[in-house]
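> I'll drop the sequence and a predicted model, then ask my questions.
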Amino acid sequence: MSNVKEKIKAVTSMRLFLPIVCLIAVLLVNLITTPGFFKISINNGVLYGYVVDIVNRASELVILAVGMTLVTAASGGQDISVGAVMAVAAAVCCQILSGGKVSVDALAAPLALGVVAALLASALCGAFNGFLVAKLNIQPMVATLILFTAGRGIAQLITSGQITYVRVGSYKVFGGYIGKIPVPVPIFLAIIVVLLVHLVLKKTALGLYIESVGINGTASRLVGLNSTMIKFVTYVICGLMAGIAGVIASSRIYSADANNIGLNLEMDAILAVALGGNVLGGGKFSLMGSVIGAYTIQALTTTLYAMNVKADQLPVYKAIVVIIIVTLQSPVFKSFINKQRAKRAAAIAEGGK
């Protein structure tokens, strides 16, 4: 009996336990409210279904959550400009590919050039944020508020205040499908990004450096770590992740819509990090926890839409569920549960005497 209790305690104490439980809980609600939620079908060689839609639509959020996790762990703050940086990347990419025209049916420049330019622009935005946070020691929320406010204006300047359309099949592929493969390309891109970042963190000392700087930047400097550079690098990576997400989002609608691409996604990315069991004050982090958190948020969004919740009411319901989930994962709540268990065990022991 004691061995069983120890095993249960070992499982429940795992970092990914609560994030996985939260995701399963959301999916179970779907199973009850929407009977055909887990049904997957193939129409015209393409996979269809709520589950496919969740995994597909969560791709941008998963990529953003990866960058947000590193920034949070290293600096103890969040980058609230990632949604605007997505718009900037999309604007740069579409403007180059369209040759400055409002709408094109043929590329005016190589596809690779547009994508690389978009990623460089987003990395530059990340470097700007990183300079303010790491070098000038400005609070992350305040530093990234600059691009959060001005980023979409910059995107509007790049596109001359218009929505630039690139109606070309080769560009649509980033948000669509490749050949006869039934799985959407954004899913593959999200998997590739997560795997690459995971391998870099595990095969190098970068992950350990990020955690060390996040836990105690002063102590890290004393042992020889360049905490300024490490924080700077995480913001550059976060900007790059936003650029990739921006290209995917733009490809889905084959255009650069500066007002809507990435809108409010920065808040979902922060929530994904929190739902993943990561401490928003920095330090130790779980990349997979944030990924699970991202899918949980998207599953919740899809669930509410399936329940015919209106778009303007969606944030209210989402906020309520997120508050419940975050509360269940909070250290105070865990401490309360542990105390109650201890009291119950003590009462049982006394009754046995």
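Structure's in. What do you need? Numbering: from 1, shown residues only.
> C-alpha from now on. contacts and neighbour counts both.
Will do.
> Now do the contacts for the residue nearest to the spatial centre of the chain.
The centre of the chain sits closest to A65, judged by Cα atoms, centre = their mean, with a distance of 2.2 Å. If you count contacts by Cα atoms under 8 Å, 6 or more residues apart in numbering, A65 has them with 269-270, 272-273, 290-291, 294.
> ok, structure two:
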Amino acid sequence: MSMNALLRHRLFWPVAVLAALLLVNLLLTRGFYNIEIKDGHLYGSLIDILRFGAPLIMVSLGMTLVIATGGIDLSVGSVVAISGALACLMISDLGNQNDTGGVLTAVAVALVLCLVLGAWNGLLVAGFGIQPIVATLILMVAGRGLAQLITDGQITTINSSPYKLIGGGYWLTLPFGIIVVAALLGLTAFLTRRLALGLLIESVGGNAEAGRLSGIRSRGLMITVYAFCGLCAGIAGLMVSSNVSSADGNNAGLWIELDAILAVVIGGTPLTGGRFSLSGTVLGALIIQTLTTTIYSVGVPPETTLLVKALVVTIVCLVQSPAFRAKVFGRRRMPHRAAPPGPPQDVRAETGLVTRDGVGA
């Protein structure tokens, strides 16, 4: 592969940015790459990036498919809060919070509700023709209020070992959240890249009317995609709440929708829809989580953290922009040679001035 082709590859710049962030940590943070095994579990900064980045990867995964249809989902942060709030409320009402059956029931009910909320977003968009940003903004506002109603405006605290496993536990030496993300990512990649589902989603995002005329049931497909996004946000909500063994309806998942959109865009999926990259989304989410970890590791003052993060993300987006790179790093274009006199070939062909052998009559 030539250098120009490598630079044009959609995953080159996300990989380069992630490598640069890891290099900064190598130079500035002592022991950043150290990985230890304690009590049969893997520990280290790299493991922490994966563990704390798992909820963002999960939300970004659902957001990718929504954006691929030409939509957007601003309600995922509220769905994260609702999922954790409902699961923790049901577990807190159990006589024995370590009862596996009761915990599984609470998890299932929370995920079903999130699935329904996602499908509701899809119904508003595909069924009633409401703009995606407006339809999901409704649930973004109402959902945050619903999460606070579930928790009665308080932080619901639980002490459940089975529930703790989802976001804060380990399995096979790895954080359980990473395993859940890997499993769902693999399933999504199989359904969208090995089957025709991914092509159908891209067709809807590229031209919904053309897809409908081709026999694609775009309405049902869009509802399914939004429902899947709600499910992903629900799983992320379980991870966030189980990691701290509590649910905060006001702050859980706050602004995670913006990080998810950034992760999708950094990964190379255009907001206009029509195509998507799951691997790019994962890289984008890891870039954002690594950036957050780096900011805290190097001792950036808390009051400037958001400004530094915004600045770095802006630079990343500019570097990825072909137009920006052409203006800053590109060569001068050579002047075009003047076209020979006479009508162009296609005009001569239409007017019958071209013989069978291609020479003008």
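Cool, the structure landed. Since the model is a prediction, treat every value here as computed from it, not as a measurement.
> TM between them?
The TM-score (TM-score structural alignment, normalised by the length of the first structure) is 0.89; 335 aligned residues with a Cα RMSD of 2.0 Å.
> just to revisit the earlier point, per the alignment, name the residue of the second structure opposite the residue nearest to the centre of the first structure.
Under the alignment by TM-score structural alignment, A65 of the first structure pairs with S60 in the second structure.
> again, but for V51 of the first structure
Under the alignment by TM-score structural alignment, V51 of the first structure pairs with L46 in the second structure.
> I'd guessed its match sits against E36; true?
No - using Cα atoms under 8 Å, L46 of the second structure is not in contact with E36, being 10.8 Å away.
> Quickly note the distance from the match of A65 of the first structure to I266 of the second structure.
11 Å (Cα to Cα, to the nearest Å).
> Could you do F324 of the second structure as well?
For F324 of the second structure, the distance to I266 of the second structure equals 15 Å [Cα to Cα].
> And the two? Which one has more around it.
In this view F324 of the second structure and I266 are compared by other Cα atoms under 10 Å, and I266 has more residues nearby, 27 against 13.
> What is the neighbour count of the match of V51 of the first structure?
16.
> Then Y296 of the second structure?
Neighbour count of Y296 of the second structure, defined by other Cα under 10 Å: 12.
> number of nearby residues for I215 of the first structure?
Neighbours of I215 of the first structure under the rule other Cα under 10 Å: 19.
> try I32 of the first structure
10.
> Go ahead and list the helix or strand containing it.
Assigned by DSSP states H and E, I32 of the first structure falls within helix 17-33.
> Next, the buried residues of that helix.
Using 16 or more other Cα atoms under 10 Å as the test for burial, helix 17-33 of the first structure gives 18-20, 22-23, 26-27, 30.
> Give the aligned range of that helix in the second structure.
Using TM-score structural alignment, the residues of the second structure aligned to helix 17-33 of the first structure are 12-28.
> Mean per-residue distance, the matching stretch versus the first structure.
With mean Cα distance after the TM-score superposition for the first structure, stretch 12-28 of the second structure departs from the first structure by a mean of 1.2 Å once superposed.
> what residues does that stretch touch?
Applying Cα under 8 Å, 6+ apart, the contact partners of stretch 12-28 of the second structure are 6-7, 32-33, 266-267, 280, 283-284, 286-287, 290-291, 294, 298, 316, 319-320.
> Mean distance between the longest helix along the first structure and the second structure after superposition?
Scanning the first structure for the helix with the most residues, using DSSP state H, yields helix 227-252. With mean Cα distance after the TM-score superposition for the first structure, helix 227-252 of the first structure departs from the second structure by a mean of 0.8 Å once superposed.
> I appreciate the help and will end here.
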